[in-house]
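Undergrad: My questions are about this predicted structure, shown below with the sequence.
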Amino acid sequence: MNLDSVIGTFIAESQELLQQMEDALLQIEQAPDDQELINAIFRAAHTIKGSSGLFGFDNIVAFTHVAESVLDRIRSGELRFDAELIALMLKVGDHLAGLIRHLASGADLAELPDSVNAHGQELVAALSRYLQPNTATTAATTSAATPSAPLSASSDGLANWYLSLRFGPDTLRNGMDPLAFVRYLSTLGQILHIEVVQDHLPNLDEMDAETCYLGLELSFASDAQASAIEGAFEFVREDGSLHILPPGAPLSALREVLEARANEGALQVERLVRCTKVDAAALVPEASTSVATSATQQATTPTPDASDNRAVATKETPRANADTNLIRVDAAKLDQLINLVGELIIAGANTRMLAQRSGLLDMCESAETLSRLVEEVRDSALTLRMVQIGATFNRFQRVVRDVSKELGKDIVLQISGGDTELDKTVVEKIGDPLTHLVRNSMDHGIEPADVRLAAGKSLQGVVRLNAYHEAGGIVIEVSDDGGGLNPQKILAKATQRGLIAEGQQLSDKEIFNLIFEPGFSTAEQISNLSGRGVGMDVVKRNITALRGSVELDSTLGTGTCVRIRLPLTLAIIDGFLIGVGQSCYVVPLDMVEECIELPSEQLAGQQHLDLRGDVLPFIRLRQMFDDQSTPPRRENVVVVSYAGVRAGLVVDQLLGEFQTVIKPLGKVFCQVPALSGFTILGSGAVALILDIPGLLAQVTQNGSMRAATQSSPLRSTVQ
């Protein structure tokens, strides 16, 4: 059993539970009496506490226990959520998240900084105020309802908790230690009596060190809630057989336990009597005939082995064999799978090329079948890495809540397109740019209340997050209904900083793009959120690193929209292979509209052609990459489009579709604007992947192809 792996699972699950807890707390602001949300918050805290106890993280257990106690009072109706308590619980979640991150870094919780411990104590003190009974009646009722001292059994039922536990054979393999449950129970109350059930231990030579053969019978005095005790066994319930009876349970409940433990016969009757102090005469005569029969046959019946125990556990817990729809897989394993699929694609391309060269029909057919299967494996592997962006969007509810309070503005976040899927790597790296854009919209975009009223707007500002698929990629929009951008103000600031010449004429779109220049800011005052000119250039740089693009639209007085375009995956794409001289290049297939022959009359230095009535600028890749080879008599144009902009690429050869494994460029070439990566062809040669958004942006910025081709040529180093 790998303990590090099990703790890693605990950390991942705890982070998910804390996110669920935060989401529910934000929703409960609008519905403070929603019992389903209250239960969800309680379950998250309770599960984290129970799991922490199993691993011996006592400080997490102690801290979460206080929060859980407050949540339990809310659940029972003694307390009610208000703004102050919600804010406190959000801070509790933040503190727990910090402890979990500390664990994830490999550090020991005993080595927490003093400031973290002090903050935790402050939160415990704040929570403790909610645990003080409102009246003496409440305290008396609570004391009477949940006895904390051992009591004697009566004929009416149990005096204390009774637990009959049979751990499943895979308990140890799943990272659970039966002794950890005993230690955890001792933190909730007093264990009065405990017996180890070892009826199913095999002979020493038949024993498996990783198989659990034991059970427990114990009597337990505690004033804890039933959910706290039952929740401790949440992770072993499916693999084992558990019976947990509270104080006051009738004798009929004990008889049901004997019925379930019929295969253990008289031994179980004796254990139950010793644990509960119940009168055997009152219990056994009324028990079911199966128990009586089992007791009389116990002397002649061999002790059931582990396989028999497993059969009983399976019968009592049918969920143990239930199909599970979801499994947790380490992201590193998925990355390794994608890398291997990439190598398989390259090997498959080589096989296909060799088959075509051989001229053997059977070999060509086999190579085509292999290519088709590899393509299916590729699609399936990439699907495994696809996640919905909604989880990332939902995290901004907290950002909007906190920042709006800091700014003193009433702002709501609206989310759409949360079910849009993209690569997990992209989702992880898009978080920081989105955070900056959302905060920017709230600080610069949404106006103060008096300004909105004067403009005839609602007092409540709106920030929107939207995502949708477009042309084989994903578009993410961050928009607001604020005051919009003033082009003249941006132009004046850019002129003042020397970014543009005095009197230079720019379109609104070109003016808005100045915002992405390093250090540019129109804020008149520096705040905790913005105004230092650091941010939008970083946003653009991070998006560009993901092979994406960012653009901005704004209408003065109406609002602003920042639009981010990203590829669905950073690993493998469908490409279109083209040739120029002895070099090969790849264009993303979803950006290719059509291929046409370049008319001969267009060869005399012109940079545009008439495509069915539309003016189409084209880029001569031979000139751009300074290829000195002689162009063929017949050249082709690959029409590409991205974000509504079209252009043509003049090439020598159209080599067809190609499954492209994207590999990053080295440090020397990573800043070349026309390239986004490279791939390996079946022949072993290298093909450069063209950065179509970058090329089209160059065409748009210069306004003509002449400016583009007269810029410094990019000499291809791949022949």
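TA: Good, I have the coordinates. Keep in mind the model is a prediction, meaning the values are calculated, not measured. Numbers count the residues shown, from 1 in each chain.

Undergrad: Could you use CA atoms for every contact and neighbour count after this?
TA: OK.

Undergrad: before we move on, which element is E657 in?
TA: Assessed by DSSP states H and E, E657 sits inside strand 653-661.

Undergrad: can you pull the buried residues of that strand?
TA: Q653, L654, F658, Q659, T660, V661 (16 or more other C-alpha atoms under 10 Å).

Undergrad: Contact partners for L192?
TA: P150, L218, S219, F220, A221 (C-alpha atoms under 8 Å, 6 or more residues apart in numbering).

Undergrad: Let's have those residues in a markdown table, adding neighbour count, secondary structure and distance to D410.
TA: Converted to a markdown table, the contacts of L192 look like this (neighbours: other C-alpha atoms under 10 Å; DSSP: H, G, I helix; E, B strand; the rest coil; distance: C-alpha to C-alpha, whole Å):
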| residue | neighbour count | secondary structure | distance to D410 |
| --- | --- | --- | --- |
| P150 | 16 | coil | 55 |
| L218 | 22 | strand | 55 |
| S219 | 24 | strand | 55 |
| F220 | 26 | strand | 52 |
| A221 | 25 | strand | 51 |
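
Undergrad: Second structure for comparison follows:
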Amino acid sequence: MDELTSVFVQESREQLADMEAGLLRLEQDPQDADNINAIFRAAHTIKGASGVIECGFIESFTHKVENILDKLRNGEITVSGNLATLLLECCDHMGHLIDVLEAGQPAPSPEVTAQAEALGVRLDAQLAAASGTEVQQGADAGSVPVEHESPVEVSGGGVVITDGWLISVRFGPNVLRGGMDPLSFLRYLSSLGEILGIETLPDAMPEAEDMDPESCYLGFEIHFQTRASKADIERVFDFVQDECELRILPPNSKLSEYLKHIEELPEDTMRLGEILVRCGALTQAELDEALRLQHDSTCQHQEDSQGEDAHPQQLGEILVEQKVVQKALVDAAVGKQTQVSEKKAKESRMIRVQADKLDQLIDLVGELVIAGASTNLLANRSGQSDLVEATSILSRLVEDIRDSALQLRMVQIGETFNRFQRVVRDVAKELEKNIELQVSGGETELDKSVVEKIGDPLTHLVRNSMDHGIEAAEIRLARGKPAHGTLGLNAYHDSGSIVIEVSDDGGGLKKDRILAKAIEKGLVQSGHNLTDQEIVNLIFEPGFSTMEKVSNLSGRGVGMDVVRRNIMALRGSVEIDSRPGLGTTMRIRLPLTLAIIDGFLVGVDKGAYVIPLDTVVECIELKDQPDSRHYLNLRGEVLPFVRLREAFNIEGDIPPRENVVVVQYAGQKAGIVVDQLMGEFQTVIKPLGNLFKHLKGIGGSTILGSGEVALILDVQALIQRCASADELRMRNSNRLLGATNLN
């Protein structure tokens, strides 16, 4: 039971995510019948599965939600904003109930139960309103005949006749245990009209040795003639509505109704004839006759040795020729078969693996990389060509294993982006703003561990853009903008990193107001000259906020500093690009993986350092460069550089030949001056302890093949150091120039 519960929790969360996404789409396109059916199926699946694991509190609440969705599916309730909000709240509550089950609690807490009761009252109100409309519609349908085009003409007393109802019912296995007799429902049904034809379907009946005498395995396809309404027919099965699958097609149903019925049949392996029988388009007698004709055709084909192109007639062709069903129904049934088989084939190719097992595999691959590097080093020192060749093959295989293992953890960021559809909808309603979310780059992949940790920072940035960035509708109209704002989420790869952008078309950051607030809070001294980028970065300071009033969303100065701290913990950075009156883009730059990277090994004195290979542009020799100068001419471009000896206070003699490793990060270039270039190196990242958190320019450590420890350089921090030093030199030059002009 524990294993069943674990599977239920995992799959129910997936169904809830699909259900929520469908409800968000429902507001945009209320007429999308496929979407409504998908929402209903998700709720129905959760309810059925909760019954299997005997979780009554999930089953009972989900049943109420399913009733509303059924009315919506049948067109008895129209889509509205209030209804969508109610159903989304029900989704949230179902998630809470699943949390209760996962925590192993026997029942929800009083608070959760009270919330369920409040939602139940609102759901009952929707059902009551729908019932009043339904009775009126039923009365009209019973008194005024509705003319439709007849989809099928059936001979031989078939089920589908143009002047009757088609009732498709599949009783659940617990009907008999509940004291209900399926035949009593059929007898009561005959009191409302005349049963013209009935087909008993024993397809769910197991082998005799597996049969339970207390279980019901029967289903029926009923051709029924009555002047009662659809609601009256449904009420016949009220006592077993939780224990049966009921489908009712009215008289003179269009072909589309039967096609829809085929599409909604259970996901099971069925043959073509079984599908047509189940949907009521074919009787068992007609199917048997068609199968007999197909058998005769096959025998004739085997006996006939003439005509190489001859082939036995297919069942669908025979049914269409006999004018038993229309070709469209046969095509739909074939499509259903294909859909089921493709889904089962896809499921058979997938396997669920626990995350901790995957993490353990990555750790082992990391150790394998280190061991492989050590073996390679020893082979090169031995000078044996055969051994060197063997270890090179081994190194290539280890690299392939590493790439494949890391690929297992790569997931698309689109699933994370789609969760913000709900966030944007709810926050926009709270702010009374009309905001549209545009998502792009959802197919971009990154490490699962990064995805799990980026959710909270993204939420802060999205809410901040909606609250601070996008203006109210009247202000936008006065500025010549459309009344609705646009919030964008985008992701793409750049230089071995993933970049995630949160953009809005609002008013942009007010730099004067930010600077004034920073001076007021003592973060900046009055009269101190700051660049635009430095002013913008003040919003990441703890406790900083320009909001005058504290709201549910912002104003307390908590959020943006957390964003930067969480992103830096992922070895990433956050940048801001704001244009007054046009909008703001928050740009998060993260490494693709937190486990293993390709590195470029360099040496300074006796120490070894690793530069992430994705940031390396080129290597050049440093010639005739004064020690006081920290920039050089790179083919007409000024390139600032930092000497690792100076940055890390490394003593010792400077070698006669130094090298510059040109690196690039976020569009900025800089140079790193080192003593030696030692080549490419596969690096397993080992985090530094808390004792070394204050170090600037160091992003982690790794173990070399020789067993020595090498430090991994933080290229972003080193480039920022170069940029700051370059900006300081420019200010000093301008100050000196100004003093010269005064003299």
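TA: Noted; the coordinates are in hand. If you're wondering where the values come from, they're calculated on a predicted model, not measured in any experiment.

Undergrad: returning to what we had before: make CSV out of the buried residues of strand 653-661 of the first structure and add distance to F10 of the first structure.
TA: What follows is the buried residues of strand 653-661 of the first structure, written out as CSV (distance: C-alpha to C-alpha, whole Å):
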residue, distance to F10 of the first structure
Q653, 55
L654, 53
F658, 42
Q659, 39
T660, 37
V661, 35
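
Undergrad: Tell me, how many residues neighbour the equivalent of D614 of the second structure over in the first structure?
TA: By TM-score structural alignment, D614 of the second structure lines up with D590 in the first structure. With neighbours defined by other C-alpha atoms under 10 Å, the count for D590 of the first structure comes to 17.

Undergrad: And for V124 of the first structure?
TA: Neighbours of V124 of the first structure using other C-alpha under 10 Å come to 18.

Undergrad: For the aligned partner of it in the second structure, what is the enclosing helix or strand?
TA: In the second structure, the residue matched to V124 of the first structure (TM-score structural alignment) is G120. Assessed by DSSP H and E, G120 of the second structure sits inside helix 110-143.

Undergrad: That helix: what's the following helix or strand?
TA: With elements assigned by DSSP H and E, the helix or strand that comes after helix 110-143 of the second structure is strand 165-171.

Undergrad: and that following strand, what does it pack onto?
TA: On a contact count with 3 or more C-alpha pairs under 8 Å, 6 or more residues apart in numbering; DSSP states H and E, strand 165-171 of the second structure meets strand 219-226, strand 244-249.

Undergrad: and if we set it to 10 Å?
TA: For strand 165-171 of the second structure, the packing partners by 3 or more C-alpha pairs under 10 Å, 6 or more residues apart in numbering; DSSP states H and E come out as strand 193-201, strand 219-226, helix 230-236, strand 244-249.

Undergrad: Highest mean neighbour count out of the ones you listed?
TA: Using mean count of other C-alpha atoms under 10 Å, the stretch among those with the greatest mean number of neighbours is strand 219-226 (a mean of 22).

Undergrad: Give the other helices and strands that it contacts.
TA: Judged by 3+ C-alpha pairs under 10 Å, 6+ apart, strand 219-226 of the second structure is in contact with strand 165-171, helix 182-190, strand 193-201, strand 244-249, helix 272-278.

Undergrad: D359 of the second structure is nearest to which of the ones you listed?
TA: Counting by C-alpha to C-alpha, D359 of the second structure lies closest to strand 244-249 out of these; the figure is 43.3 Å.

Undergrad: Would you map the strands across the stretch 401-550 of the first structure?
TA: Counting by DSSP state E, counting those that start in this stretch, the stretch 401-550 of the first structure has these strands, from start to end: 411-416, 421-423, 461-470, 473-480, 549-555.

Undergrad: any idea where the strands of the stretch 551-700 of the first structure begin and end?
TA: So, for the stretch 551-700 of the first structure - with DSSP E, counting those that start in this stretch - the strands run 559-567, 572-580, 583-588, 592-597, 608-611, 614-620, 636-642, 645-651, 653-661, 675-680, 686-690.

Undergrad: Distance to G548 of the first structure for the ones you listed - can I get that in CSV?
TA: Output for the strands of the stretch 551-700 of the first structure, formatted as CSV (distance: least, C-alpha to C-alpha, whole Å):
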stretch, distance to G548 of the first structure
strand 559-567, 4
strand 572-580, 14
strand 583-588, 13
strand 592-597, 17
strand 608-611, 27
strand 614-620, 21
strand 636-642, 11
strand 645-651, 15
strand 653-661, 18
strand 675-680, 10
strand 686-690, 13
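
Undergrad: Compare those and report which one is nearest to F235 of the first structure.
TA: Ranking the strands of the stretch 551-700 of the first structure by proximity to F235 of the first structure (C-alpha to C-alpha) places strand 572-580 first, at 38.3 Å.

Undergrad: give me the stretch of the second structure that that closest one matches.
TA: Mapping strand 572-580 of the first structure onto the second structure (TM-score structural alignment) gives residues 596-604.

Undergrad: If you count neighbours, what's buried in the matching stretch?
TA: Those would be I596, I597, D598, G599, F600, L601, V602, G603, V604, for stretch 596-604 of the second structure by 16+ other C-alpha under 10 Å.
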